[in-house]
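J.: Fold the following and give me the result.
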Amino acid sequence: MSTAALADARPHRLSDAALASLGAGRPDRATVVELKKSQLSRNLLLLHEIAAVVGPGPLTELAEAERANPTRVRELIARPLFGVWAAGCLRALQAGKNPEISHLSALARAARLPRQQPDKSQQPNKSLKATHNGQSITVRLDDSDPLRAHLGLRPAPPLDPAQHARWQRTFTEAWRLLVTSVPADAEVLAAVLDCVVPVLPDPAARGISATSADAFGAVAISEPADATALAVGLLHETQHSILNAVQYLFDLLEKPATLGYSPWRDDPRPASGILHGAYAYLTVTRFWRTQSTDPLAQTDPLAQFEFARWRAAVSDAAGKLRDLTPAGARFIEAMSAEVRPWLDEPVDPGVLRLAESANRDHYLRWRLRNRHVDPAGARELRRAWRAGEARPDVTSELRPAPKRALEASARLDLTHRFLRGDPLTGPRGEPLTGSDGDVAYVRGDVAAALRAYTDDGVGLILAGGFDVAPELAAVLSDEPDRLAILGWLS
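T.: Sure thing, here's the model as predicted:
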């Protein structure tokens, strides 16, 4: 390929104001354009490095296509799945493997075709389009490109016409929600989002979605339950793409691999993942904020619950990030400044109780799963309790469970049912999910919850309001009088 694309390269720069606007989740159009240019530069550099290893031969066709239509070739090189292919190809070459290079020939063929004329060797192109209040969006619905499997989730088979129509209906309604609730975020989403890749659902999750650091503007997502789920999913994943692009230009964390607590996952996450979670939920929280204060939606307690829960999670996660670079400090401060005023906004007290409980429940279950007391400490706890002595200074250590885990909680499922006004118990009074203690706790009957939580240590800590590390309580779970133990551990 010719080097013209690299010869006229200029350094990519963002002003302090632009970096702060990105941190607040409010980039202007010029900032988004600069991020997109930087990602094109990245893909061109990957291609340049590939050519340096394999030689110019495999790029001959693409070079000819570039001379004929450089704008079209750059458009194709800027696409997310090209970034996935190029990064994977270079990694394979550097590992001494022989990756498939024929993708470059396919790219050259596509560059020679008029935009509206499909490549007969490929599945017909699909798209999703919507317009509301003068704001429009068009994205590719990619259900056939083999590279879509590299986004981290199992791709769904090609959609039939009925499935495509269902996606389009949900997308149209999701766009209406976004433009109505968060028009500025909708504008950013339309500028960044290039393609949606349908993936197979996960039976253990309500819905799954993912992005790749190599695929700026691509979202892999299972078919959403409704328009709100799609709107939130697209907001969330687009933020990941934006942050990936920012981190390509700036180091934000001095120690990105340091493990810690993430309010969005049941496994420990590196600092870079915690930052990603906080940043993705920033715009999600802004969406729920407008939903919860909309005069037409103010009776929806579920929107208030999501707003109250995630405003606290974003603020806490951002505030606990350490070892920031100067750019990272600026970015995190802008994020924190955006969410800080939201913490004082009124929420129905009953809803606020459930939101705060959900956050504490998640943290306690995370500790129980990932922090452990060593055998010597466990023996000392048992000895002191049985001897009637004061609680010894026993601590725990982070020892992550072996598998990645998304949040899963029967109490949270019951909370959602309660806020939607759905029944919590069946015809004979049996819980539809969770336990009798969970039903009592969600309803606010603390006394009944304490009686029912005989085998649920986290439930007892929550219902009793104890300030206890659950991994310490677990050491004494086989001892009688668990409430007295929790009081002793507090």
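J.: Only C-alpha atoms from now on, for both contacts and neighbour counts.
T.: Will do.
J.: Skip the chain neighbours and tell me the closest residue to Leu40.
T.: Ala78 (4.9 Å; C-alpha to C-alpha, 6 or more residues apart in numbering).
J.: I'd guessed that neighbour sits against Leu35; true?
T.: No. Using C-alpha atoms under 8 Å, Ala78 makes no contact with Leu35, being 11.6 Å away.
J.: all strands for the stretch 1-150 of the chain, in order.
T.: 127-132, 135-141 (DSSP state E, counting those that start in this stretch).
J.: Would you mark the buried spots in the helix or strand hosting Leu419?
T.: Element membership for Leu419 (DSSP states H and E) is helix 410-420. Neighbour-count burial for helix 410-420 flags Arg411, Leu412, Leu414, Thr415, His416, Arg417, Phe418, Leu419 (criterion: 16 or more other C-alpha atoms under 10 Å).
J.: chain center to stretch 363-372, what's the gap?
T.: Chain-centre distance of stretch 363-372: 21 Å, with C-alpha atoms, centre = their mean, to the nearest Å.
J.: I'd like the structure of this one too, to check against the first:
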Amino acid sequence: MNPFEIPGPQLRRMGETRPVPGEVAALHGWLHSRRLVLLKTLLTRAERAQLPAAAARALREHWALLEDAELHDPAAARGALGYPAAGNWLAHALAAPSGDGFVAALAGLGPLAATVATAAGCDFRLDLTAQDQRLTLPGLGSYRTGAQRVRMVATGDTVTFLPQGGRPTSLLRDALRGPQAPAPAPPPTPWRPLSPLPGAPAVLDDQDPHLAQETGRAGLAGLLPAGVTAPDEACEWRELWARALDLLHEADPERAAEVATLVRAVVPVLWKPDGRASATRLAAPWAVLTTLPETPEEMAEVLVHEVQHSKLAVLGGVVQLNHESAEAVYRVGWRSDPRPLGAVVQGTYAHLALADLWGRFARRASATPAERAAARRRAADYGAQVDHALFLLLGSGQLTREGTEFVEGMRHRYERLSSPGGRAVAGYADNADNAADTADAGNTENAADRLTNGHFG
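T.: Purely as a prediction, here's the structure:
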């Protein structure tokens, strides 16, 4: 049995959308293996590309540092490598055109290696390339500089940035690698950390350079990255996050724990004027791309919705759930445009979780009669959408054996929700279901467990 052959009962349990014991560890393990496969795919392409000597030396140095970090603290290295922005960079690099474009994209391995080594507690010295006047360390923050090159030196508890021709900046390593409580009036510094979100290891991340490099709205399913520049903006995001988690804790403690454990980043985005939307990039699970919700209920819905997309993005990287057909498209209740079957699987999975969520909102002890009635209507609306979509999926003839097991799990959960004794059936019809805009490559069935054994021609 290959390491990613998932038994039918496990697929059915995952299809029910409810958190189950051991699922988080499995998801993280699958994502890590996928990241290693993609890194080695990138390495293979680099070996065949006949890189310029300087780029080849840098690649060897960056790869060696990744190996050192993994040996020094495997858990910390794995966590840093699993950050969503690392997946966005990998997708960007794998899709880069040959020649100068690929060489430039490959330089992004340096900041990633520096981030992983910082998290793992390694000492190192790297010369890194800044882009658009900043050096971004994915998941940590960015160093603003007018220099094109920055030397980063980590020794013991201290990390120092030495911009070419500029003054050095030294910080405690712990101030870089862990979200810190926001200071009321931080001293001016070129280092801009990511803003932590309370009650979880998640951060508010508006610094991913590879989202900004997308080709307009087409690259992010109609969304555009948004910067958070004013302190009161970050406070508004943090307050909404905290109130949404409190709401989830009251209505569904297991779901609250799932969101707090799995979400690594909330990424502010813009859509059409006054429009609200959210999305998940398949290349970057555990990042919730969203416009600013108006209420804690809406924020909770967005988080639960996009976590399901992330879970399915990770699962879809290790098992094939369906066969696609250019001719076969389906109409579903949450979209006006016809969708391919993979998008129907994604949307059904997310909306099933929302049917469950709104049913639980209706049973909250603190809910008013009007809130209960509104929540029941939302649950019923989502339930009707899921009912129709399940009919399409099971009658499509496009599901694999694994996909059939998974969808049977969804059907079982829906039947429990819609039964007279368990009625909990549920909109936030997000604008970007199945935002499959990644350039992932490689075969996870051949995933290696470590970064070692890389070589360069």
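J.: Give the other helices and strands that the helix holding Leu419 of the first structure contacts.
T.: Secondary-structure packing of helix 410-420 of the first structure (3 or more C-alpha pairs under 8 Å, 6 or more residues apart in numbering; DSSP states H and E): helix 301-319, helix 436-443.
J.: rerun at 10 Å
T.: Packing contacts for helix 410-420 of the first structure, counted by 3 or more C-alpha pairs under 10 Å, 6 or more residues apart in numbering; DSSP states H and E, involve helix 301-319, helix 349-370, helix 436-443.
J.: Could you tell me where stretch 80-94 of the second structure falls in the first structure?
T.: Mapped onto the first structure using TM-score structural alignment, stretch 80-94 of the second structure covers residues 76-90.
J.: hmm, back to that, okay, and the helix holding Leu419 of the first structure goes to which residues in the second structure?
T.: Taking TM-score structural alignment, helix 410-420 of the first structure hits no residues over in the second structure.
J.: what's the angle from that helix to helix 349-370?
T.: In terms of direction (axes from the mean of the first three to the mean of the last three C-alpha atoms, to 10 degrees), helix 410-420 of the first structure departs from helix 349-370 by 160 degrees.
J.: How about the equivalent of Ala20 of the first structure over in the second structure: what's its closest non-neighbour residue?
T.: Matched across to the second structure, Ala20 of the first structure falls on Arg12, judged by TM-score structural alignment. Leaving out its chain neighbours, the residue that sits closest to Arg12 of the second structure by C-alpha to C-alpha, 6+ apart is Gly409, at 4.0 Å.
J.: That neighbour maps to what in the first structure?
T.: So Gly409 of the second structure corresponds to Ala334, using TM-score structural alignment.
J.: Look up the average distance of the helix or strand hosting its match to its aligned counterpart in the second structure.
T.: Ala334 of the first structure is part of helix 326-339 when elements are defined by DSSP H and E. Once fitted to the second structure, helix 326-339 of the first structure is off its aligned match by 1.0 Å on average (mean C-alpha distance after the TM-score superposition for the first structure).
J.: Quick one: distance of that helix to the chain centre.
T.: The answer for helix 326-339 of the first structure is 19 Å, by C-alpha atoms, centre = their mean.
J.: What lies in contact with it?
T.: Residues from elsewhere that reach helix 326-339 of the first structure (C-alpha atoms under 10 Å, 6 or more residues apart in numbering): 16-26, 246-247, 250-254, 275, 278-279, 282-283, 285-286, 310-312, 314-319, 321-325, 340.
J.: Looking at those residues, which are in helices?
T.: The members of these that map onto helices under DSSP state H are 16-23, 246-247, 275, 278-279, 282-283, 285-286, 310-312, 314-319.
J.: Are any of those residues buried, and if so which?
T.: Neighbour counting with 16+ other C-alpha under 10 Å marks 18-23, 246, 275, 278-279, 282-283, 285-286, 310-312, 314-315, 317-318 as buried within those.
J.: Show the contacting residues for the nearest residue to Gly152 of the first structure once chain neighbours are set aside.
T.: The spatially closest residue to Gly152 of the first structure, leaving aside those adjacent along the chain, is Ala210, at 7.0 Å (C-alpha to C-alpha, 6+ apart). By C-alpha under 10 Å, 6+ apart, the contact set of Ala210 of the first structure is 151-153, 197, 199, 218-222, 233-234, 236-238, 240.
J.: For those, work out which two are farthest apart.
T.: Using C-alpha to C-alpha, the two most remote members of the contacts of Ala210 of the first structure are Val199 and His240, lying 17.8 Å apart.
J.: ok, Pro273 of the second structure - how many residues close by?
T.: By the criterion of other C-alpha atoms under 10 Å, Pro273 of the second structure has 6 neighbours.
J.: Same question for the one 10 residues further on.
T.: Each residue near Ala283 of the second structure was counted by other C-alpha under 10 Å, and the total is 27.
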